[in-house]
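Asker: What shape does this take:
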Amino acid sequence: MHNNSFFKKILIVITVVFFVSCDKDFNSIGDDLVGNDHFGLERKSFNVLAYNQKINAVQSSNLPVNALGVYEDAVFGTTTASFVTQLTLASVNPVIGNNVEVDSVILSVPYFNTPLPNPDLESGENLYRLDSLYGNKDLGKIKLSIYENGYFMRDLDPETGFLETQRYYTNQISDFETLKGSVALNDAADVSQNTAFFFNPKAVRETTTTNGEAATTQSVPAMRLALNKSYFKTKIIDAAASGKLVTNDVFKNYFRGLYFKVEKSGSNPGVLSMMNFRAGTVTIYYKEDSSTDNTVKVSKSILLNLTGNTVNLLSNDVTNATDYTNAATNSDTAAGDEKLYVKGGEGSMAVLDLFDQTDNLSYDANGNVQGPNGVYDELDELRRKDPVTGKRVLINEANLVFHMDHTAMGANKIPGRIYLYDLTNNTTIVDYLFDGTTGTNSKNGLLIYGGLLNTTNTDDKTYKFRITNHIRNLIQNSDSTNVKLGVVITEDINNSAMNKLRLPLQPGTTLTKVPQASVMSPLGVVLHGSKSSVPADKKLKLEIYYTKPN
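Answerer: Next comes the predicted model:
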């Protein structure tokens, strides 16, 4: 009993010290503004101008993950995602023997998956759930045709004097389609490997026989397709003698990779998966004469990795998505939009301008009223120093809360995360950089910064961003620019890289990039905007908790 009491006291002391330390760190940014005075906490909502912006063709080369399939969305239309990749030899300049016979050519790309705890009781097969799979997971099928790619994907851009990486874009389908091979290489009789392909969640089982004994092994679910043996015998095996496999540079120029062409499969519902193609392989299994006895065959293989330059090719059919297309292309940049359509890929984003845009007054160093100064009045008011104390207000917390439009979304798949960033400078905001929290996957880290879907209130699902440090900087530093903010879907919250648009968002503007993690996602969400017609409890506003000196 005494020991328990002692440990409880120690635990309480440690807890108090921990929270005091956290509080000190949390408020350290505003220490120079506060001093030792006592303050009263106040709360105020500020206007935000928010409108839609269409995103057209965007750089989709060498993405960390790629979409493949057909995703049918009642709000945003149908996205069809194809893919092109170069291949590289795992071992260059292989020595090929005589009288080669190709046994099989197997393409394998593992799926993102989560192992389930218990195997199937009858078969003993390991069970998995496929991750990042969108659409009809049970019935969804696509037509998948794999062709030899004939379009050479160079590493460097000649238009920059070969100083920059060559970029490839979502809308270059015709470039690859025109130069593709004449026949599909995944020509097996099994339609699940081509015209009715689906993402199979079953473990891959292989049985091998050694000394008359069969053994079965299991591996994670994967795209596993048999490719045309005769083609690869001629294209790869026979080409070794003429030096086409001597280095990977020579090989990539000779064999320019594979084009994964996706189409809708008849009347079947579509399905789309995120894929890590860089983990994929093509293995050519063959036999050749033994070097010591030509009556004996020796089993060998050539391994090709799905590495090198890649591009995700996207097409969007918005025939039945008139609300989306009208909103995305006819945004109200003066009064804001009622609905914000945020979609990944070649989609759309929301543009935010914080504070009411009225600019009638400003203040000098002594807090006296002056005329317009190019800074919104609401921000000028927050920057104004108190005439008595000479101090500005202290920002305790600042939030942007986006309310999902449940009526517009209907039964659509809801993205788990959106991303808020500095659109003016194409970079992260300071709150993103200051957040050191980590998560268990690519979507659930940076918990303080936010952007996660909150489903606590099923009738009012929201995404919340904490932008306290961003607002503090705006107020503390009078020369700080009140930059425009961008909101997009994100496939990976840890990825803050930017990808170029093929053309600026608007002619004559400097808006030339969008976040790479948005390009990777096929999903979209409709949010309530900032227009005066939006109900007050759903309207997008900037909410600030602050204290001011007495």
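Asker: From now on I want contacts and neighbour counts done on CA atoms only, so please keep to that.
Answerer: Noted.
Asker: What segments of the stretch 451-550 of the chain are helices?
Answerer: Taking DSSP state H, counting those that start in this stretch, the helices of the stretch 451-550 of the chain run over residues 468-476, 516-519.
Asker: Out of those helices, which is the most enclosed?
Answerer: helix 516-519 (a mean of 28; mean count of other C-alpha atoms under 10 Å).
Asker: what distance separates the start and the end of stretch 57-71?
Answerer: The first and final residues of stretch 57-71 sit 18 Å from each other (C-alpha to C-alpha, to the nearest Å).
Asker: quick one: buried residues of that stretch?
Answerer: Neighbour counts over stretch 57-71 (16 or more other C-alpha atoms under 10 Å) mark 57-71 as buried.
Asker: Compare the helices of the stretch 451-550 of the chain and report which one is nearest to residue 238.
Answerer: Residue 238 sits nearest to helix 516-519 of all the helices of the stretch 451-550 of the chain, at 39.5 Å, using C-alpha to C-alpha.
Asker: for that closest one, packing partners?
Answerer: strand 485-489 (3 or more C-alpha pairs under 8 Å, 6 or more residues apart in numbering; DSSP states H and E).
Asker: Which of the helices of the stretch 451-550 of the chain sits closest to residue 262?
Answerer: Among those, helix 516-519 sits nearest to residue 262 (C-alpha to C-alpha), with 18.0 Å.
Asker: to the chain's geometric centre, what's the distance from the closest one?
Answerer: Remark: helix 516-519 is offset 4 Å from the chain centroid, using C-alpha atoms, centre = their mean, to the nearest Å.
Asker: List the contacts of that helix.
Answerer: 58, 60, 63, 343-346, 488-493, 495-499 (C-alpha atoms under 8 Å, 6 or more residues apart in numbering).
Asker: Likewise for stretch 285-304?
Answerer: By C-alpha under 8 Å, 6+ apart, the residues outside stretch 285-304 that reach it are 87-91, 94, 96-105, 281-284.
Asker: so of the contacts of helix 516-519, which ones are in strands?
Answerer: Members of the contacts of helix 516-519 lying in strands (criterion: DSSP state E): 343, 488, 489, 498, 499.
Asker: here's the other one to compare against:
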Amino acid sequence: MKKAFTILSMVIFGGMLVYNCEPDPDSLGEQLFLDGAANGNEVAYDVIAYNIDNKDSIQSDASKILSSATLGAFSTSQFGMQKAAYYTQLRLPAYDPDFGASAQVDSVVLVIKPQYASDSITTTTDENYVYPDGSVAAKKVVNTYPATKYGKTKANGGNLTVKVHEVTEFLNGYNDIAYSNTVYQTGQELGSKTFNGSVNSIVITKDSDASSLFTSEVGFRIPLSASFFKTKIIDKKGQPELKDVSAFIRYFRGLKISVTESDGYLVQFSPSTAELVMYYKSIDTGATASTQKKYAFSIGTGNVHIGNYNYERKDSAVGAANLASNTATGDGTLFAQGMGGNSIGVKFPEATINTLKNLYQNNKAAIISAKIRIFTDKVESAKFPKPSLMTIVQRDLDVTDLANPKVTTAFTSDLLLLSGTPNFAYLKAYDLDKNPAYYDFTVTQSLKDIVESTKGYEYYKNRYFKIDIGSFLPSSTTGALAGYQYTTRPFSLDRAVFKGTVPNDPYEIKLRVTYGTK
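Answerer: Predicted coordinates:
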């Protein structure tokens, strides 16, 4: 039985989140309940919970699986101001291009495709539309969808001013580390457009035969400077700058997309779906007249993508909480935020461990289940959508060298050893549609490692758990978790306020242990 359990428990699966209405025990040790073999007792024990200030910085480059780019701004009294921008490189679809003779740029458009509600559509049709290239009688059909927003959707009339600048500082390579608070130098503004909170698709057809003149997928189109691209690209035909990718990304170093506002909402789009299209006319070899052409730059695979997040915590609740944070006694209010914001630290106090060790050694008590239960703040949590996804990792602080303390981070013992057992979930979320909601983090094996060890509390006193907004990401090849460091936190919009160490408060964060005695 023990051997079979060991083999099974070494397998890691991705499906380790469960959303319940009622709590239930985990399967570890459930055999102690069978046939009345044990009496189960659930007891709440104290923990020390505190805010971890991440200095508003997180690795946010493409190598961290930055599958969503964030754009916008959102300000609250709890978390202060957050503004999100995005840097990207671009490449030529083929190098040493031939644009033809007498090439002239008509227009350049950057298209980003924010997430949107596909089931909410408004269609407008213009039967008398005149297509500008050749003044062709046409019909224009526009389908409009509301973008998915996080924040104050009606701030500034629901508008954000989106600007695009040329990046003048080299963004390095795809596998190089980049942090969210790094600001790269920019130069000329290439374009600007007001985003009204909606995205649309466009279809233009010729009246005479209904043939297509123009189509665009759902997105937000930002016109850029035609003269800039004429000088930067067309006029460099045959020059070294356009000969290969290495030369090009050092010549045209990239784009920055940002907003001017400091409050409003956040939207997200996939970097892999962004498009940059240059429309131009030129004379082909052997021809006498110029013809319309379309040149699409490559923005997706292989390019550097960096999320840039700027925060202003002055006069915010989280700013004050971080200044007063106490890792020895805990904090009464806890803040968690994605995209480089706060994490939550939880550690077991000596009194709690000694009590459980005494039960184990003297009463032969076996830990059946152990959860860290944390409640959202009843007042403050009502101001934000409650997160459904969170992560927990184990951290060990080595202070042997006080001048250079080292932190080792890993999956919890439960994730490493128990995720293959039936019904295992490292997180269970309850009452997300109510106020407050609460979350149970499974730490059964992690607690047993300490309580059942022959080593005293002194050995474990620098171990703690780190709780974050976001979810673990699976490997694209194996389906198992890619690693503790690969999560959605670099681009998670969620934030939440929780009850911390507040003695005698019914919603205080606690370690809830179910143990059985023969």
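Asker: Quick check: TM-score for this pair?
Answerer: Overlay of the two chains. TM-score (TM-score structural alignment, normalised by the length of structure 2): 0.77; 452 aligned residues with a C-alpha RMSD of 3.5 Å.
Asker: Which among the contacts of stretch 285-304 of structure 1 count as buried?
Answerer: Buried among the contacts of stretch 285-304 of structure 1 (16+ other C-alpha under 10 Å): 87-89, 94, 96, 100-105, 281-284.
Asker: now the contacts of helix 516-519 of structure 1: which count as buried?
Answerer: 58, 60, 63, 343-346, 488-493, 496, 498-499.
Asker: Go through those residues and say which is closest to residue 319 of structure 1.
Answerer: Using C-alpha to C-alpha, residue 346 is the member of these that lies nearest residue 319 of structure 1, at 15.3 Å.
Asker: quick one: what's aligned to that closest one in structure 2?
Answerer: Matched to structure 2 by TM-score structural alignment, residue 346 of structure 1 sits across from residue 340.
Asker: now do residue 429 of structure 1
Answerer: Per TM-score structural alignment, residue 429 of structure 1 is aligned with residue 412.
Asker: any idea how far its match lies from residue 431 of structure 2?
Answerer: 25 Å.
Asker: Over to residue 249 of structure 2?
Answerer: From residue 249 of structure 2 to residue 431 of structure 2 the distance is 49 Å (C-alpha to C-alpha).
Asker: For the stretch 251-400 of structure 2, which segments count as strands?
Answerer: Counting by DSSP state E, counting those that start in this stretch, the stretch 251-400 of structure 2 has strands at residues 255-259, 265-269, 275-283, 290-297, 305-312, 333-337, 343-347, 366-375, 390-398.
Asker: what does the second one correspond to over in structure 1?
Answerer: Against structure 1, the aligned range for strand 265-269 of structure 2 is residues 271-275 (TM-score structural alignment).
Asker: Measure the mean distance from the matching stretch to structure 2 post-superposition.
Answerer: Mean deviation of stretch 271-275 of structure 1 from its aligned counterpart in structure 2 after superposition (mean C-alpha distance after the TM-score superposition for structure 1): 1.7 Å.
Asker: which other residues reach that stretch?
Answerer: So stretch 271-275 of structure 1 is contacted by 65-72, 81, 109-112, 132-137, 140-142, 198-199 (C-alpha under 8 Å, 6+ apart).
Asker: before we move on, the earlier item: for residue 412 and residue 431 of structure 2, indicate the residue with more neighbours.
Answerer: Shown here are residue 412 of structure 2 and residue 431; by other C-alpha atoms under 10 Å, residue 412 has more neighbours (22 against 15).
Asker: I'd assumed residue 204 was in contact with residue 214 of structure 2.
Answerer: Yes: at 5.0 Å, residue 214 of structure 2 and residue 204 qualify as touching, with contact defined as C-alpha atoms under 8 Å.
Asker: Which one's more surrounded, the two?
Answerer: Neighbours per residue, other C-alpha under 10 Å: of residue 214 of structure 2 and residue 204, the larger number sits with residue 204, 23 against 12.
Asker: Now the counterpart of the more buried one in structure 1: closest residue in space, sequence neighbours ignored.
Answerer: Alignment note (TM-score structural alignment): residue 204 of structure 2 maps to residue 207 of structure 1. Spatially, and ignoring its direct neighbours in sequence, residue 207 of structure 1 is nearest to residue 216 (4.2 Å; C-alpha to C-alpha, 6 or more residues apart in numbering).
Asker: So that neighbour belongs to a helix, correct?
Answerer: No: Residue 216 of structure 1 sits outside any helix when classified using DSSP: H, G, I helix; E, B strand; the rest coil, being strand.
Asker: surely it meets residue 203?
Answerer: No: judged on C-alpha under 8 Å, residue 216 of structure 1 makes no contact with residue 203 at a distance of 11.7 Å.
Asker: Quick one: map residue 235 of structure 2 onto structure 1.
Answerer: Per TM-score structural alignment, residue 235 of structure 2 is aligned with residue 238.
Asker: All good on my end, thank you.
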